[in-house]
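Asks: Sequence plus predicted model, see below.
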Amino acid sequence: QIYDTSCKGVYDRGLFSDLEHVCDDCYNLYRNSYVASACRSNCYSNVVFRQCMEELLLMDEFDKYARAVQIV
């Protein structure tokens, strides 16, 4: 995994790993390269990331991921 230069916060490998897993799992669900790149755009702060969380049934953990996005 490569550090995303659009992220201006603290580099935390664990947080990036959690965020990456959402995008990877979403890509595996749809097999669409747009989903993979859009999910990561703007350092994960975008509507596609949120939609991926909904599709992957992760909304009960939304606050955890929202904090991670703010940190990175």
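Replies: Everything's here; your move.

Asks: going forward, measure contacts between C-alpha atoms and count neighbours the same way
Replies: OK.

Asks: What separation do you get for Leu58 and Cys52?
Replies: Per C-alpha to C-alpha, to the nearest Å, Leu58 is found 8 Å from Cys52.

Asks: I'd like the distance between the residue of the chain most remote from its centre and Gln70.
Replies: Note on the chain: the largest C-alpha distance from the chain mean falls to Arg31, namely 16.0 Å (C-alpha atoms, centre = their mean). Arg31 sits 27 Å away from Gln70 when distances are taken as C-alpha to C-alpha.

Asks: this is the comparison structure:
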Amino acid sequence: DRALFNDLEHVCDDCYNLYRTSYVASACRSNCYSNLVFRQCMDDLLMMDEFDQYARKVQM
């Protein structure tokens, strides 16, 4: 699903723009976005209200 991929990429791109470290850019995407860095990015971007929705879609 291209729309889901774009949403996930947007989170990691915004998080990278926030911290400007290559670690964040790669770690956010690791394990198909199923990782603690992605979760922390959503928290840092004030998106935790959407986290469960994203997590369900990634597990499909």
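Replies: That came in fine, so what should we check first? Keep in mind that this is a model prediction, so the values were computed, not measured.

Asks: so what number do they get for TM-score?
Replies: Once the chains are laid over each other, their TM-score by TM-score structural alignment, normalised by the length of the second structure reads 0.95; 60 aligned residues with a C-alpha RMSD of 0.7 Å.

Asks: Need the counterpart of the residue farthest from the centre of the first structure in the second structure.
Replies: Alignment note: Arg31 of the first structure maps to Arg20 in the second structure; criterion TM-score structural alignment.

Asks: Quick one: average offset of the helix or strand hosting Phe49 of the first structure versus the second structure, please.
Replies: Following DSSP states H and E, one finds Phe49 of the first structure within helix 47-55. By mean C-alpha distance after the TM-score superposition for the first structure, the fitted helix 47-55 of the first structure averages 0.3 Å away from its aligned residues in the second structure.

Asks: nearest spatial neighbour of whatever residue of the first structure lines up with Asp7 of the second structure, skipping sequence neighbours?
Replies: For Asp7 of the second structure, the aligned residue in the first structure is Asp18 (criterion: TM-score structural alignment). Ranked by C-alpha to C-alpha, 6 or more residues apart in numbering and with sequence neighbours excluded, the top spatial neighbour of Asp18 of the first structure is Tyr65, at 7.9 Å.

Asks: Noted, bye for now.
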